[in-house]
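> Sequence and predicted structure are below.
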Amino acid sequence: MWLAADAAGGGNIIQMIWPFVLMFAVFYFLLIRPQQKKQKQRTSMLNQIKKGDKITTIGGLHGTVVELADDTVVIRVNDTTKMTFERSAVNTIVSAAPTAAVDLEK
């Protein structure tokens, strides 16, 4: 009699867990995985910044990269103004620098 109750209860537990497993799989493929992919692309973009790149910051400021450090980027906004930002404040690279060396310290 106890064996029959345990066997029936075991089936119910699997039936109760199945929807949660299915929901987790849907969340993983619709939310978690795309977010991880987007974060990987952003990290790659931030690592590829180089002198001479024209960038846009998260705040919408446009400028040209003149100096790079591990965590900071110095951009030239106009002929006389240079500003320092965290590397993570870069939103996009508008245009990459030409492959030839560019003298930006004029």
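Structure received.
> Going by C-alpha atoms from here, please, whenever you check contacts or count neighbours.
Fine.
> which secondary structure elements does the host helix or strand of residue 4 contact?
Using DSSP states H and E, residue 4 sits in helix 2-27. With contacts defined as 3 or more C-alpha pairs under 8 Å, 6 or more residues apart in numbering; DSSP states H and E, helix 2-27 has no helix or strand neighbours.
> what about versus this one:
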Amino acid sequence: MFATPAYAQAAGGSAAGGFAGFIPIILIFAIMYFLMIRPQQKKIKQHQAMVAALRRGDQIVTQGGVIGKVTKVKEDGEIEVEIAPEVKIRVVKSTVAQVLSKTEPAEAPKA
């Protein structure tokens, strides 16, 4: 029935002890950010830059595994891809997974 002196002293608790309980949670969120969220954001930015740089003549692979050559880049987020001679399909730009070979930009004709 009686509390021992050790329990009586521990029951008092200070205000700093409450904040110290949140430090592990804050550290977990910081580690999660640097190990998971930040690399994913970086990967998304690289993919967006790759998609924005698509040009006619680029050899691409879609997320579905279709390999083809870009024949037309449309402004509405689509590209036209030739997967076989005279066989063209429309593909959403964001589904391009990889660019296999880039074409060099055409130089402006010299006057």
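Noted; the coordinates are in hand. All of these numbers come straight from a predicted model, not from anything done at the bench.
> TM between them?
Remark: TM-score between the superposed chains equals 0.83 [TM-score structural alignment, normalised by the length of the first structure]; 95 aligned residues with a C-alpha RMSD of 1.4 Å.
> Can you name the secondary structure element that comes next after the helix holding residue 4 of the first structure?
Helix 2-27 of the first structure is succeeded, C-terminally, by helix 33-47 (DSSP H and E).
> circling back: same question for the helix holding residue 4 of the first structure: list its buried residues.
The neighbour-count check on helix 2-27 of the first structure (16 or more other C-alpha atoms under 10 Å) flags nothing as buried.
> Okay, angle between that helix and helix 33-47 too, please.
Following axes from the mean of the first three to the mean of the last three C-alpha atoms, to 10 degrees, one obtains 40 degrees for the angle between helix 2-27 of the first structure and helix 33-47.
> centroid residue for the first structure?
residue 39 (2.4 Å; C-alpha atoms, centre = their mean).
> Tell me which residue of the second structure lines up with that residue.
Alignment note (TM-score structural alignment): residue 39 of the first structure maps to residue 44 of the second structure.
> what helix or strand does the residue nearest to residue 72 of the second structure when sequence neighbours are not counted sit in?
Distances taken as C-alpha to C-alpha, 6 or more residues apart in numbering place residue 80 nearest to residue 72 of the second structure, at 5.0 Å, with adjacent residues excluded. Residue 80 of the second structure belongs to strand 78-84 when assigned by DSSP H and E.
> Many thanks, I have nothing further to ask.
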